[in-house]
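*Asks:* sharing a model that was predicted from the sequence below.
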Amino acid sequence: MIMVQAAGFSDIGKVRKANEDCFLLNEPNGLYVVADGMGGHRAGGIASRIAVKTIDACMTVQSRDSSGEDETRPPEEQSSAAKRLLQGIFAANQKIYEQSIADKSCRGMGTTVSALYLTDNSIITANVGDSPIYLMRNGEVENLYTPHTLLHERKKIPKSLEGRFSSGKLSHILTRAVGIRSDVRPNIVETPIFKDDIIVLCSDGLSGKVSKEEIRDLVYQNDSEAACRKLTDMANQRGGEDNITVIVVRIVSANGGADKSWFGRILGIPEWIGSLFGGK
């Protein structure tokens, strides 16, 4: 079993008239989600709420797999837990897309989704869009997401448009979102879980104003709830032009985490190899 200290907070910001972000903390199931909606006439808020509720419902219905079948799977194959998380995102995409077709006021709505699912042995993250997921481990910051933006995927920019947009603008143009098409392609990451890991999920209303190094420093200096408040205040102090949402999840204890982390660091080998020794 793992123990966590988690908190989340969402703020409308200083400019927007509505908050189209939505977030979820389902600590009993180890599920945490941030969704940043987009679309006219509050449709973005509808999309983000549908995404969060659908993923939560799907993951609640499906119990965690304790049969041990994942222990012998090839390293490159997704775990059953990761597949369930992906199924939740697929279901959310279908619901949002169907409502956007049925309701003219919701036409074209969509949302980013960044989700964290904790098992006894691993951190599983999945994302669509540009809402970041950061892992703080041993004082360093690692991305556990892939930004689906034109800045990150420059090869998708038509040649006729090259040079017409600044890097700042390209970073806000999404190449993927949940609900805008009948299908969706999330990115997913699985990594071993260790005691004292901290995972931060947020919308770009925070990441666009506060660097990931500043986020790291604040979450190390504060408990989860205080860190959420202080990060939100910092984003608002720097303009607050967008909605701001943040979740901070701190791993208080994890099975065998200390031994596995020590083993990998001492031998200088990848952690997934070290996790095969010296602990569950």
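*Replies:* Arrived safely, thanks for sending.

*Asks:* only C-alpha atoms for contact and neighbour calcs from this point on.
*Replies:* Will do.

*Asks:* tell me which element residue 168 is part of?
*Replies:* For residue 168, the host element (DSSP states H and E) is helix 167-170.

*Asks:* by contact count, what packs against the helix or strand following that helix?
*Replies:* Where DSSP H and E defines the elements, the next helix or strand beyond helix 167-170 is strand 187-192. Strand 187-192 sits against strand 122-128, helix 271-274, with contacts defined as 3 or more C-alpha pairs under 8 Å, 6 or more residues apart in numbering; DSSP states H and E.

*Asks:* mind running it again at 7 Å?
*Replies:* With contacts defined as 3 or more C-alpha pairs under 7 Å, 6 or more residues apart in numbering; DSSP states H and E, strand 187-192 has these neighbours: strand 122-128.

*Asks:* quick one: the strand it packs on to strand 187-192, angle?
*Replies:* 170 degrees (axes from the mean of the first three to the mean of the last three C-alpha atoms, to 10 degrees).

*Asks:* right, and the helix or strand after strand 122-128?
*Replies:* Heading C-terminal from strand 122-128 (DSSP H and E), you reach strand 133-137.

*Asks:* where is the longest helix in this structure?
*Replies:* helix 80-102 (DSSP state H).

*Asks:* can you give me the buried ones in the one helix or strand residue 60 maps to?
*Replies:* Element membership for residue 60, per DSSP H and E: helix 43-61. Within helix 43-61, the residues scored as buried using 16 or more other C-alpha atoms under 10 Å are 43-56, 58-59.

*Asks:* and residue 246, what does it touch?
*Replies:* Residues near residue 246 by C-alpha atoms under 7 Å, 6 or more residues apart in numbering: 8, 9, 10, 201, 202, 203, 228.

*Asks:* this is the comparison structure:
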Amino acid sequence: MIIDTHTHLYLPEFDNGGVPAVRRAVDAGVAEMIFPNVDLTTIAPMKALHEQFPSITHMAMGLHPTEIGEDWREQLAAVREHWLDGTQHVAVGEVGIDLYWDATFAEQQMMALEQQLQWAVDSAKPVIIHCRNGLDQTLEVLQGFHDITGVMHSFGGTDRDVDRVRSVADLYFGINGIVTFKNSKLRHTLPAITTSRLLVETDAPYLAPVPYRGKQCESAMLPATVAHIADTLGLPVSEVERVTTANARTLFSLPH
């Protein structure tokens, strides 16, 4: 049994609203899935897919950093209304800093992240953090939230990056298909993360793990990543499944 802590099966890349993809995931041994939101347009399809599988899927609400633009305040206010509308969300997310494609709105991304971290604090919920080419800025914002809980989603950093994150907040690290890539250095970072702060994810439809490279990623592929992590750490697959499932239930307050 595994929990995919980060998957976007509700996106239009998946047929029939993602329903077949969820069923394939369950058949592959993925017991539960967490759907982080992206922007205002993804809320309705995310909710629709969750409503099809309410006992095995969970939602997070937030505004993705690449969606931050001139009208970010209005966008964020609208997303916040959904955060407060009484729907059950297990986390704030996904939120963060992404300067890979464009750094034009770096300052606005930092302000949006700060506001959404405050949502998490106010509601005693964890946060799902997206960080790409923006670790310095992410940690600068996190400095004001030492008691925050959450996960560095799609983590691909070094031992030093792990230490830098831990010096600011005691976060988990979400590991996905990146760890299986031929030239990935992430396998050398896994021991520094330790299994006590390890989560597994797909980030579907992106980052399909080996041996599925070149195909559209989906949650059913998660066992390949888990097997690679187990091999790297010299652990049984069952142990990686057990500890990452327990970690996910703890962080996101999922029922056992």
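*Replies:* Perfect, thanks for sending it. Bear in mind the structure is a predicted one, so any value in this text is a computation, not a measurement.

*Asks:* quick one: TM-score?
*Replies:* TM-score of the superposed chains, computed with TM-score structural alignment, normalised by the length of the second structure, equals 0.31; 139 aligned residues with a C-alpha RMSD of 6.1 Å.

*Asks:* now the contacts of residue 246 of the first structure in a markdown table, with distance to residue 252 of the first structure and neighbour count?
*Replies:* Below are the contacts of residue 246 of the first structure laid out as a markdown table (distance: C-alpha to C-alpha, whole Å; neighbours: other C-alpha atoms under 10 Å):
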| residue | distance to residue 252 of the first structure | neighbour count |
| --- | --- | --- |
| 8 | 17 | 24 |
| 9 | 20 | 19 |
| 10 | 24 | 21 |
| 201 | 18 | 29 |
| 202 | 21 | 28 |
| 203 | 24 | 29 |
| 228 | 17 | 25 |
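
*Asks:* who touches the helix holding residue 60 of the first structure?
*Replies:* Contacts of helix 43-61 of the first structure (C-alpha under 7 Å, 6+ apart): 19-24, 33, 35-38, 84-85, 88-89, 91-92, 96, 106, 109-111.

*Asks:* next, count neighbours for residue 258 of the first structure.
*Replies:* 16 (other C-alpha atoms under 10 Å).

*Asks:* let me redo that: residue 112 of the second structure
*Replies:* 24.

*Asks:* how near is it to residue 79 of the second structure?
*Replies:* Separation of residue 112 of the second structure from residue 79 of the second structure (C-alpha to C-alpha, to the nearest Å): 11 Å.

*Asks:* ok, residue 43 of the second structure next?
*Replies:* 9 Å.

*Asks:* overlap in contacts, those two.
*Replies:* Common neighbours of residue 43 of the second structure and residue 79 (C-alpha under 7 Å, 6+ apart) do not exist.

*Asks:* sorry, back to before: what's the farthest-apart pair in the buried residues of helix 43-61 of the first structure?
*Replies:* 43 and 59 (24.4 Å; C-alpha to C-alpha).

*Asks:* any idea how far residue 206 of the first structure is from residue 59 of the first structure?
*Replies:* 27 Å.

*Asks:* oh sorry, the question was meant for residue 102 of the first structure
*Replies:* From residue 102 of the first structure to residue 59 of the first structure the distance is 26 Å (C-alpha to C-alpha).

*Asks:* also residue 212 of the first structure?
*Replies:* 29 Å.

*Asks:* residue boundaries of the strands in the stretch 151-280 of the first structure?
*Replies:* Using DSSP state E, counting those that start in this stretch, the strands assigned to the stretch 151-280 of the first structure run over residues 187-192, 198-202, 244-253.

*Asks:* deepest-packed of the ones you listed, please.
*Replies:* Stretch with highest mean neighbour count among the strands of the stretch 151-280 of the first structure: strand 198-202 (a mean of 27; mean count of other C-alpha atoms under 10 Å).

*Asks:* re earlier: buried stuff in the longest helix of the first structure?
*Replies:* 81-82, 84-86, 88-100.

*Asks:* with stretch 107-114 of the second structure instead?
*Replies:* Neighbour-count burial for stretch 107-114 of the second structure [16+ other C-alpha under 10 Å]: 108, 109, 110, 111, 112, 113, 114.

*Asks:* from the residues you listed, which ones fall inside helices?
*Replies:* Using DSSP H, those in helices are 108, 109, 110, 111, 112, 113, 114.

*Asks:* distance to residue 223 of the second structure added to these, as CSV?
*Replies:* Conversion of these to CSV gives the following (distance: C-alpha to C-alpha, whole Å):
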residue, distance to residue 223 of the second structure
108, 37
109, 33
110, 34
111, 37
112, 34
113, 32
114, 34
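
*Asks:* tell me the one of the residues you listed nearest residue 91 of the second structure?
*Replies:* For those, the nearest to residue 91 of the second structure is residue 113 (13.8 Å; C-alpha to C-alpha).

*Asks:* burial measure for the residue lying closest to the closest one once chain neighbours are set aside, as a count.
*Replies:* Leaving out its chain neighbours, the residue that sits closest to residue 113 of the second structure by C-alpha to C-alpha, 6 or more residues apart in numbering is residue 96, at 5.5 Å. When neighbours are counted by other C-alpha under 10 Å, residue 96 of the second structure registers 31.

*Asks:* which SSE is residue 96 of the second structure in?
*Replies:* Residue 96 of the second structure belongs to strand 91-98, assigned by DSSP H and E.
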